[in-house]
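K.L.:
Predicted model, plus sequence, below.
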Amino acid sequence: MSLTPQFLDELRARTPLSTLIGKTVKLQKAGREYRACCPFHNEKTPSFYVNDDKGFYHCFGCSAHGDAIRWMTEQRGLPFIDAVKELAQAAGLEMPAMDRQAAEKAERAKGLHEAMADAAQCFTERLNGIEGAEARAVLKRRGITEETARAFGLGFSPDSRGKLRQALADYGDAMLVEAGLLIQVDEKEPYDRFRGRLMIPIRDVRGRTIAFGGRVIGDGEPKYLNSPETPLFDKGRTLYNLDRAQAAARKAGRVIAVEGYMDVIALAQAGFDEAVAPLGTAMTEHQLERLWRMVEIPLLCFDGDSAGQKAALRAAHRALPHIQPGRSLAFVTLPEGMDPDDLVRTQGRAAFEALLGKAQPLVDRLWASEVAAEPLETPEAKAGLKRRLAELAGTIAEPSVRTEYTAEFRRRFDTLFASPPREYRPRAASGPRPRGGWKPPEPPPSVAVRGVQSGGLDPILAKAVLAGLIRHPAEIARHMEVLGSLRSASGALGKLFEAVVDVALADRQLDSGKVLTILARSGFDTVATDLLRADALPFSFTRHDADAAKARDDLNEAIAVMVAQPVVDAALAAATAALSRDGSEEAFTRQVALSRQRQELQARLANLMLADDEQNDD
């Protein structure tokens, strides 16, 4: 099946977006648009708008943005192809014809879904019958109510090699083996996979049973037995309880990833419906992406024992290459030897809620782990810590976040092993350069700074950043790596970036006046003075009377935006071109994600700009 851009455009054109969204969201007419309280985050004042003419929705509060297909994938949680099929059916459009192999695969999957649904029904009936007395006793001891057991579809598989096979005989042994319900070894007769276990259905995002987890009743190994991978079940791409947690996560504004089924069930019973769990494997990139579709900073709450904390650290390392501005992880640390199930049963909901409020950011978890990895009493050990931190930051793909992590790790390292400050001694602007010292840059070219494009940077923002660095020279060290990469930029801005970096390399204990003095000796006095004029640039960090702490924070944010903008713009152009060529799900998803990133960058930059009355104070 090939979904061409023309077909997708026709599908969007035939789908009134307000009608689609209005099925689950109460919309109010607002001129040519509709508005509502955003379904993607909690708010009291409507900031979510739907525009039928342009075919998109947008939230000015959380930046949620998309078309009809994105609504189905993000809000309904459907896979891309399922979303297209459902919209096409409603619009009266015929899907492009499948090839024979794809049609056979779809028909086989339909039969597997039906077999799994009937198996789940069999297990539930046996839990509630005479055979399930011992399993019901296990649930009672763990505090799981009948209502919770029904909500999660819990069941029981008798300790028999053939009862399920007999009950589902109409499907045939071959399909039941393919579904993972039977085991067949060589040419021997197949037998039931799950025997003498409490049965926990695993469902896809549409709520269809695709696999099972079985917990042993009494003694026995393994304690938990999962279905094998099947045409329906890819455990590395599946999260337990995702179907129930999606809506709850959007309402709560958070999602909690825990280790096991029973943790999820216990948390849901305690009122935390936004909990999910991986399926007996370390958290995968695909599972992390699933979490990030729901919230920007998922909470990982693994067991408090050594194994649980190691699993949390593995997840941190796996997530690091994929974090982006605003997208990260946070970690909830449980008391040693406890899991979420233990905590809510013994200490109640409030105790767990209190731990969630103390979640540890990803950067803190990584820093603490590396500092605790070995004693730091020798120069070699300190150098090893510095190298490990640099390697961790280097794995981050997104340039602006990588720059921030590099600077943050460097700042923490310097603070941990702080040396007494050096006394500042001015250097001559000419004459031989001392070894390792500062070399005055060549005078800038005559071309005016205003309007010069340097290395794809936004010139206005680049000038503002330069002015901020001159105002707050201590911040240069935080961003030395990214600023150093701008030294090769063409034009006057590139020359001035080079000069500022070289000044800081010569002496880290500079103040703004000393920076201006040294720049003046190198021919940058006019340019630097122009940048610092009170009315030149509308940012707090370029003004002499701004609050110092806020100005430094705003400057750091401006540098992150400055570096990220050209990268995102280039990637967005490439994704748009790819979507025009093949109309693939991957290109569509990439384009939407990059569009959202671009809007977020623009919003972040707008938040840094002073209002007109603030600019005119002088």
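P.N.:
Structure received.

K.L.:
can we go C-alpha only for contacts and neighbour counts from here?
P.N.:
Fine.

K.L.:
what helix or strand is the closest residue to residue 409 other than its chain neighbours on?
P.N.:
Leaving out its chain neighbours, the residue that sits closest to residue 409 by C-alpha to C-alpha, 6 or more residues apart in numbering is residue 389, at 6.5 Å. Following DSSP states H and E, one finds residue 389 within helix 379-394.

K.L.:
in that helix, what's buried?
P.N.:
382, 385-386, 389-390, 392-394 (16 or more other C-alpha atoms under 10 Å).

K.L.:
what's the answer for stretch 86-93, then?
P.N.:
Buried residues in stretch 86-93, counted by 16+ other C-alpha under 10 Å: 87-88, 91.

K.L.:
now do stretch 277-297
P.N.:
For stretch 277-297, burial by neighbour count (16+ other C-alpha under 10 Å) applies to 277-279, 283-285, 287-288, 290-297.

K.L.:
For those residues, work out which two are farthest apart.
P.N.:
Distance extremes for these: the farthest pair is 279 and 296 at 21.9 Å, using C-alpha to C-alpha.

K.L.:
so residue 200 is in which element?
P.N.:
Here residue 200, judged by DSSP H and E, is contained in strand 197-203.

K.L.:
now the helix or strand following that strand against strand 197-203, angle please.
P.N.:
Later in the chain than strand 197-203, the nearest helix or strand by DSSP H and E is strand 209-216. On the basis of axes from the mean of the first three to the mean of the last three C-alpha atoms, to 10 degrees, strand 209-216 is oriented at 150 degrees to strand 197-203.

K.L.:
C-terminal to strand 209-216, what's the next element?
P.N.:
Next element after strand 209-216 (DSSP H and E): strand 224-226.

K.L.:
can you list contacts of that next one?
P.N.:
Contact partners of strand 224-226, identified using C-alpha atoms under 8 Å, 6 or more residues apart in numbering, comprise 194, 211-216, 279-280.

K.L.:
Give me the distance between residue 409 and residue 387.
P.N.:
11 Å (C-alpha to C-alpha, to the nearest Å).

K.L.:
Below is an additional structure, to be compared with the one above:
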Amino acid sequence: MSLSPQFLDELRARTTLSTLIGKSIKVQKAGREYKACCPFHNEKTPSFTINDEKGFYHCFGCGAHGDAIRWMTEQRGLPFIDAVKELADAAGLDMPAPDPRAARKAEQAKGLHDACQAAQDWFEQQLAGVEGAQARAYLAKRGITDATRRAFGFGFAPDSRGKLKTALKDFPQEMLVEAGLLIQPPDEPGRTDREPYDRFRGRLMLPIRDARGRVIAFGGRIIGEGEPKYLNSPDTPLFDKGRTLYNLDKALAAARKTDRVIVVEGYMDVVALAQAGIEEAVAPLGTALTEHQLERLWKMVDVPVLCFDGDGAGQKAADRAALRALPLLKPGQSLHFVTLPNGQDPDDLIKAKGAAGFEAAIASPRPLVEQVWRQERAQGDTSSPEGRAGLQSRVAEQAATIADPLVRKEYERAFRSLFWDEFGWKKQERTAVRGFIARTREETRSDTAALTNMAERIERMVKRAVLLGLCRYPSILYTHREQLAALTMPTDALRQWTRLLIAASFQRPALEESLIDAILQDASLPEPERRSIKHDLRFSFFRADADRSMAETDLGEVINILLFEQEFTPKLERLKADLYAHGDDGMDEARWQEHLSLITLKQRNDERLRELKANIEEQMMAA
């Protein structure tokens, strides 16, 4: 519908803004204006002002600003055209005439709305009457107060095939069928006069309302035995269950105050939460959350909280919602998930522990990315390399469904991080090693000792290179763990780094991937540091393009050589002492041969180590 600026200006002029806002919050006269505590953020001292002359409101605390129409769309959550219609009705202003087809459709919808409201009025009367005694007893047993019963419009449909039809006899039966209140049985051969009958029979009734608070459908719970336990209206011109959320009309205003919306599984959960003071709850209508319902939730808040029962059905519902949300994600827009303990639902938890217990249960929700990870993690065995590869493939496929490229990239990075945290190097280990790399690199750069200390400097660089190599080929940790533990490291940073690698090998017996690669892939790593880490990779056994088998062999060999060098001097001194103690006449030939063999092995190891560390020495000399 096209609305002219002149019509909208007239509508604003006929609307007293302070009176409109005063229907929702308490306002006080303050000179020529009005003031109130802002409904868009929590505050104790009023900073929200209303100016009737200029026709706008403004909050000096959060910056909220607008006119009567903006109030209806922002605070009430109404679509623009619905906000205009409601204001026009209140102001006695006729809406511009739509085209004939739209007018007929609007008139038809008005009749269906009237029929649904008439049915709601009748259901409420039946609950208060003699036939509603069993339904009232059920509500009392559930702990539903009279105030809550009236607020949510509880009613009762007697166990009869024609009482509602009779009560609404002023409406055409075809309209009542179209509104979902009556069922028209199909024609049978030879019979064309089958009468429609009441859809809801022997049920506690709850009205389902649209965002404007108009009754558009019903949900009915069986009283006593019978199936189905819950019965909803069918889809009608007013009601599309895949686009509707139960309690949306009440939750809209509450969600704007709390900046939170909680999605639960059923009507009674919503009612129990509202009775406990948590009014920003909604529920889907007997189906898994649809794309339309998710989009509606994101119009209310950026990150709705999905609260599911702690049973198998609840977990399946959470999984479906997570996967359905992925393609729709946008920057800043996501979902949080809560699974209630011990198979409880919100109603159970409220009864057992009150609102505080429920708030505690949802205080630490799972982000959507963790929900998807847990779901895919449970789909297969991850005890083998093939199983872990399958997990990586599955989460990569899920990330690929995300349409927004920025969000998709972040999910890919997050899935890599979750995989490494569980099966490889944990995040704190990756962060610690990054720190060790930086600290030990700076130690080397800042060392300005004389040339006489060159041997110590080279020793430190070789041992640092060994630790970098182990970060590239962590499988060597399992074959040379004892040798590594026995090595003496010359600095505190190198000692801490060594302890971390050994501890990681004990904690996770399947470290297969390169920690250096993970560090370099980390999107949070500053570019200069990424270049520095790449520059550090000088030894052949931790080059990314090296032959893996040869590199692992060389790395193990260097560890053994370093351990030999560490033990060489004390062992040589012991042999010399034994030889000198006996003198020339008593020299032991075996000890002498051991002495010569030790020196020869030292010479061979020195030569081999020179080959392996040539790049490091060249780097030192160039510096």
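P.N.:
Looks like it arrived, so ask away. Nothing here was measured: the structure is a model prediction, and the numbers come from that model.

K.L.:
Give me the TM-score for this pair.
P.N.:
For this chain pair, the superposition-based TM-score is 0.63 by TM-score structural alignment, normalised by the length of the first structure; 447 aligned residues with a C-alpha RMSD of 3.9 Å.

K.L.:
returning to that earlier point: could you name the helices and strands sitting against the helix or strand just after the helix holding residue 389 of the first structure?
P.N.:
Later in the chain than helix 379-394 of the first structure, the nearest helix or strand by DSSP H and E is helix 399-416. For helix 399-416 of the first structure, the packing partners by 3 or more C-alpha pairs under 8 Å, 6 or more residues apart in numbering; DSSP states H and E come out as helix 379-394, helix 480-485, helix 548-582.

K.L.:
same thing but 10 Å
P.N.:
Packing contacts for helix 399-416 of the first structure, counted by 3 or more C-alpha pairs under 10 Å, 6 or more residues apart in numbering; DSSP states H and E, involve helix 362-371, helix 379-394, helix 480-485, helix 548-582.

K.L.:
Rebuild those as JSON lines, extending it with distance to residue 355 of the first structure.
P.N.:
Shown next, in JSON lines, are those (distance: least, C-alpha to C-alpha, whole Å):
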{"stretch": "helix 362-371", "distance to residue 355 of the first structure": "15"}
{"stretch": "helix 379-394", "distance to residue 355 of the first structure": "27"}
{"stretch": "helix 480-485", "distance to residue 355 of the first structure": "36"}
{"stretch": "helix 548-582", "distance to residue 355 of the first structure": "28"}
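
K.L.:
And these: which comes nearest residue 115 of the first structure?
P.N.:
In terms of C-alpha to C-alpha, the element of those nearest to residue 115 of the first structure is helix 548-582, at 35.7 Å.

K.L.:
Could you tell me where that closest one falls in the second structure?
P.N.:
Aligned by TM-score structural alignment, helix 548-582 of the first structure falls on no residue of the second structure.

K.L.:
What span of the first structure is the lengthiest helix in the second structure aligned with?
P.N.:
Longest helix in the second structure, counting residues (DSSP state H): helix 548-582. Across the first structure, nothing matches helix 548-582 of the second structure (TM-score structural alignment).

K.L.:
buried sites along that helix?
P.N.:
Buried positions in helix 548-582 of the second structure, judged by neighbour count with 16+ other C-alpha under 10 Å: 551-552, 554-564, 575, 579.

K.L.:
Looking at the residues you listed, which one is closest to residue 460 of the second structure?
P.N.:
residue 562 (11.1 Å).

K.L.:
Might one say that that closest one is in contact with residue 464?
P.N.:
No. Counting by C-alpha atoms under 10 Å, residue 562 of the second structure stays clear of residue 464, with 11.9 Å between them.

K.L.:
Identify the residues contacting stretch 75-93 of the first structure?
P.N.:
Stretch 75-93 of the first structure has contacts (C-alpha atoms under 10 Å, 6 or more residues apart in numbering) with 3, 7-8, 10-16, 20-21, 24, 39-40, 68-74, 94-95, 204-206, 242-243, 246-247, 250, 290, 293-294, 584-586, 588-589.

K.L.:
what's the burial count for the residue mapped onto residue 216 of the first structure from the second structure?
P.N.:
Mapped onto the second structure by TM-score structural alignment, residue 216 of the first structure lines up with residue 222. Neighbourhood size, residue 222 of the second structure [other C-alpha atoms under 10 Å]: 19.

K.L.:
how much space between residue 222 of the second structure and residue 454 of the second structure?
P.N.:
Note on residue 222 of the second structure: its distance to residue 454 of the second structure, by C-alpha to C-alpha, is 88 Å.

K.L.:
hmm, back to that, what range in the second structure matches the strand holding residue 200 of the first structure?
P.N.:
By TM-score structural alignment, strand 197-203 of the first structure lines up with residues 203-209 in the second structure.

K.L.:
and the residue nearest to residue 409 of the first structure, what is it in contact with?
P.N.:
Residues near residue 389 of the first structure by C-alpha under 10 Å, 6+ apart: 366-367, 370-371, 383, 405-406, 408-410, 413.

K.L.:
Just the buried subset of those, written out for ChimeraX, thanks.
P.N.:
Per 16+ other C-alpha under 10 Å, the buried members of the contacts of residue 389 of the first structure correspond to this ChimeraX selection:
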select :366,367,371,405,406,408,409,410,413
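
K.L.:
would you list the contacts of residue 389 of the first structure in JSON lines and tack on distance to residue 224 of the first structure?
P.N.:
Formatted as JSON lines, these follow (distance: C-alpha to C-alpha, whole Å):
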{"residue": "366", "distance to residue 224 of the first structure": "31"}
{"residue": "367", "distance to residue 224 of the first structure": "34"}
{"residue": "370", "distance to residue 224 of the first structure": "33"}
{"residue": "371", "distance to residue 224 of the first structure": "35"}
{"residue": "383", "distance to residue 224 of the first structure": "44"}
{"residue": "405", "distance to residue 224 of the first structure": "39"}
{"residue": "406", "distance to residue 224 of the first structure": "41"}
{"residue": "408", "distance to residue 224 of the first structure": "42"}
{"residue": "409", "distance to residue 224 of the first structure": "40"}
{"residue": "410", "distance to residue 224 of the first structure": "44"}
{"residue": "413", "distance to residue 224 of the first structure": "43"}
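
K.L.:
returning to that earlier point: the helix holding residue 389 of the first structure against the second structure, how far on average?
P.N.:
Superposed on the second structure, helix 379-394 of the first structure shows a mean distance of 2.4 Å to its aligned residues (mean C-alpha distance after the TM-score superposition for the first structure).

K.L.:
what separates that helix from the chain centre, distance-wise?
P.N.:
Centroid displacement of helix 379-394 of the first structure relative to its chain, using C-alpha atoms, centre = their mean, to the nearest Å, is 26 Å.

K.L.:
Over to stretch 153-162 of the first structure?
P.N.:
From the chain centre to the centre of stretch 153-162 of the first structure is a distance of 38 Å (C-alpha atoms, centre = their mean).
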